[in-house]
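In: sequence-free structure coming up:
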């Protein structure tokens, strides 16, 4: 199957999501075993497919042993087979599958599947982001909201919207369910590469919380923080973050 990068990313994210739903519906796994089975099964599919379809590119996956050879490559696929394992296991809808492509460290292309909602959002087919309401909404972790996020939300008079995975939070802005995603608790490259690519493709702002660019395919894949929001809100949010430092 000859697919361009955008179609490949979307197809893989969608198919991995379908596989995950089948694993869950099988009734063979429960609790942590379900999350492990889903992660490993979706990861095998994504990694085998990318090595078959894009053999010359690098690959970085949360569930795969890192290969440092990727650091010398221009193009590296960065995937998260299940972003939000807890939510997946609890049969919630706020989990995602990430398939992103970094080119020279830039999140150039991505697809985020929301299998619980039957939707795939992609960077190369942007839609129109619904307008923000008068009172802004900030998505935060439903289990451990970051201090900076809650303090900034208070300064902005924004409503807190608890939600599961990073991908679900980022896509909530595109879907018109939220306006700001500010995260300062630390993540990894696979948590944000595809969501950031999609957000940028849809015309949103995406950066570190000090305003500097997000750079991928690094030796250390830890990423301390992230801001995704509408461009018209970015300046004020970044200024409020700077005032907290």
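Out: Here it is on my side, so go on. Owing to the predicted nature of the structure, the values given are computational and were not obtained by experimental measurement. Numbers count the residues shown, from 1 in each chain.

In: going by C-alpha atoms from here, please, whenever you check contacts or count neighbours.
Out: OK.

In: identify the residues contacting the nearest residue to residue 195 once chain neighbours are set aside.
Out: Using Cα to Cα, 6 or more residues apart in numbering and skipping residues adjacent in sequence, the residue nearest residue 195 is residue 167, 5.6 Å away. Each residue near residue 167 by Cα atoms under 8 Å, 6 or more residues apart in numbering is listed here: 83, 95-98, 112, 191-192, 195.

In: can I get those in a markdown table with neighbour count and distance to residue 21?
Out: Formatted as a markdown table, these follow (neighbours: other Cα atoms under 10 Å; distance: Cα to Cα, whole Å):
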| residue | neighbour count | distance to residue 21 |
| --- | --- | --- |
| 83 | 27 | 14 |
| 95 | 29 | 11 |
| 96 | 35 | 11 |
| 97 | 31 | 12 |
| 98 | 33 | 15 |
| 112 | 35 | 15 |
| 191 | 27 | 20 |
| 192 | 27 | 22 |
| 195 | 33 | 21 |
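
In: and the furthest pair within these?
Out: Within the contacts of residue 167, 95 and 192 form the most distant pair, 13.1 Å apart (Cα to Cα).

In: what about the strands in the chain?
Out: 58-61, 75-83, 96-103, 106-114, 119-122, 137-141, 159-163, 180-183, 187-188, 205-207, 222-223, 226-229 (DSSP state E).

In: closest to residue 131 among the contacts of residue 167?
Out: Nearest member of the contacts of residue 167 to residue 131, counting by Cα to Cα, is residue 195, at 19.5 Å.

In: residue contacts, the closest one?
Out: Going by Cα under 8 Å, 6+ apart, residue 195 touches 98, 100, 110-112, 166-167, 170-171.

In: distance to residue 148 added to those, as CSV?
Out: Output for these, formatted as CSV (distance: Cα to Cα, whole Å):
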residue, distance to residue 148
98, 26
100, 27
110, 28
111, 28
112, 26
166, 16
167, 20
170, 17
171, 21
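
In: nearest to residue 206, of these?
Out: residue 170 (9.9 Å).

In: wait, residue 35 sits on residue 86?
Out: Yes - applying Cα atoms under 8 Å, one finds residue 35 in contact with residue 86, separated by 7.1 Å.

In: adding another structure so you can compare the two:
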């Protein structure tokens, strides 16, 4: 299996970082505002340190792009880049809501190839390798993951941001004819809903998400048969030059992705 060693190490590190986050829950330490209504806690920083130091030790030749590290430009000169979100869903974490995850993705030649998304509060570990498959580890069992086969938009269920409400999102869902909508924190948690066939589409038509929000979830979703693009149907660009997903994110089970984009893209331009 390709990236087998990388996956084994990433799974172990995600669990270690998740355990650390649970330890901090009763005392998150100093919280700062990074700007853009984006908080950062000591838990974020501690998880970030653990992951960056361990990955650098195991893979010293690889680049690392981590949310809480000051030097994100290291990704620019490396063919392989680890893209890390040490705590995706910080707002929910601080509010005591169990909608936060640890995310570790490996981007090779500009595309996510392997990803791990770990929800420590429920001990659910989602992981996948593009071209190999995706799986869920939970309660001692490993279950293959595959996205829903639904293709009729009228039957689709959507997940959207809990903390970044956008009027345009509601308009897009209305045009798509989707009325079954859940608001969830954390990109990883929203993609998990697609992986477990609890939803078929996730729409985020704003530049709020960053590469570390999407790298690991995109790898696992792709491995499970789904698709993630920007709001115009183009691949997300994993370059250290711009860490924002400037044209939003649309993730789906892939069965009606072109149709979704044909409806969403004109609204995004407006």
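Out: It's in. What you see is a predicted model, and the numbers here were worked out from it, not measured in a lab.

In: circling back to that earlier point, which residue in structure 2 aligns with the residue nearest to residue 195 of structure 1?
Out: Taking TM-score structural alignment, residue 167 of structure 1 has residue 188 as its aligned residue in structure 2.

In: and what of residue 138 of structure 1?
Out: That one, residue 138 of structure 1, aligns with residue 158 by TM-score structural alignment.

In: that match: neighbouring residues, count only.
Out: By the measure other Cα atoms under 10 Å, the count of residues near residue 158 of structure 2 is 23.

In: same thing with residue 64 of structure 2?
Out: So residue 64 of structure 2, with other Cα under 10 Å, has 27 neighbours.

In: so it makes contact with residue 76?
Out: No - using Cα under 8 Å, residue 64 of structure 2 is not in contact with residue 76, being 9.7 Å away.

In: show me what residue 112 of structure 2 aligns to in structure 1.
Out: Using TM-score structural alignment, residue 112 of structure 2 sits opposite residue 107 in structure 1.

In: please report how far its match lies from residue 213 of structure 1.
Out: Residue 107 of structure 1 sits 10 Å away from residue 213 of structure 1, going by Cα to Cα, to the nearest Å.

In: and the two? Which one has more around it.
Out: Neighbours per residue, other Cα under 10 Å: of residue 107 of structure 1 and residue 213, the larger number sits with residue 107, 27 against 12.

In: shouldn't the more buried one be in contact with residue 100?
Out: Yes - applying Cα under 8 Å, one finds residue 107 of structure 1 in contact with residue 100, separated by 7.1 Å.

In: what touches both of these two?
Out: 193-194, 197.

In: residue 35 and residue 86 of structure 1: which has the busier surroundings?
Out: residue 35 (23 against 18).

In: how long is stretch 196-204 of structure 2 end to end?
Out: Chord length of stretch 196-204 of structure 2, first to last residue, is 19 Å (Cα to Cα).

In: what residues of it count as buried?
Out: Residues of stretch 196-204 of structure 2 classed as buried: 196-204 (neighbour count, 16 or more other Cα atoms under 10 Å).

In: one more: stretch 236-244 of structure 2?
Out: 236-240, 243-244.

In: Provide the aligned range in structure 1 for it.
Out: With TM-score structural alignment applied, stretch 236-244 of structure 2 matches the range 214-222 in structure 1.

In: which stretches of structure 1 form helices?
Out: Secondary structure of structure 1 by DSSP state H: the helices cover 5-25, 32-53, 85-89, 147-156, 166-174, 189-201, 231-244.

In: could you give the angle of the longest one to helix 5-25?
Out: With axes from the mean of the first three to the mean of the last three Cα atoms, to 10 degrees as the criterion, the two stretches helix 32-53 of structure 1 and helix 5-25 enclose an angle of 150 degrees.

In: and the contacts of helix 32-53 of structure 1?
Out: Against helix 32-53 of structure 1 from outside (Cα under 8 Å, 6+ apart): 12, 16-17, 19-20, 23-24, 29, 57, 59, 61, 63-64, 79-82, 85-86, 88-89.

In: same thing but 7 Å
Out: 12, 16, 19-20, 23-24, 63, 81-82, 85, 89 (Cα atoms under 7 Å, 6 or more residues apart in numbering).

In: next, the buried residues of it.
Out: 34-44, 46-47, 50.

In: again with the last one
Out: Neighbour-count burial for helix 231-244 of structure 1, counted by 16+ other Cα under 10 Å, picks out 233-234, 237-238, 240-241.

In: export these to CSV and tack on distance to residue 7 of structure 1?
Out: Shown next, in CSV, are the buried residues of helix 231-244 of structure 1 (distance: Cα to Cα, whole Å):
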residue, distance to residue 7 of structure 1
233, 31
234, 30
237, 34
238, 34
240, 38
241, 37
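
In: got a list of what residue 152 of structure 1 touches?
Out: If you count contacts by Cα under 7 Å, 6+ apart, residue 152 of structure 1 has them with 240-241.

In: aligned to it, what sits in structure 2?
Out: Residue pairing (TM-score structural alignment): residue 152 of structure 1 is matched to residue 172 of structure 2.

In: circling back to that earlier point, what about the match of stretch 236-244 of structure 2, distance to the chain center?
Out: 15 Å (Cα atoms, centre = their mean, to the nearest Å).

In: next one: stretch 169-188 of structure 1
Out: From the chain centre to the centre of stretch 169-188 of structure 1 is a distance of 9 Å (Cα atoms, centre = their mean).
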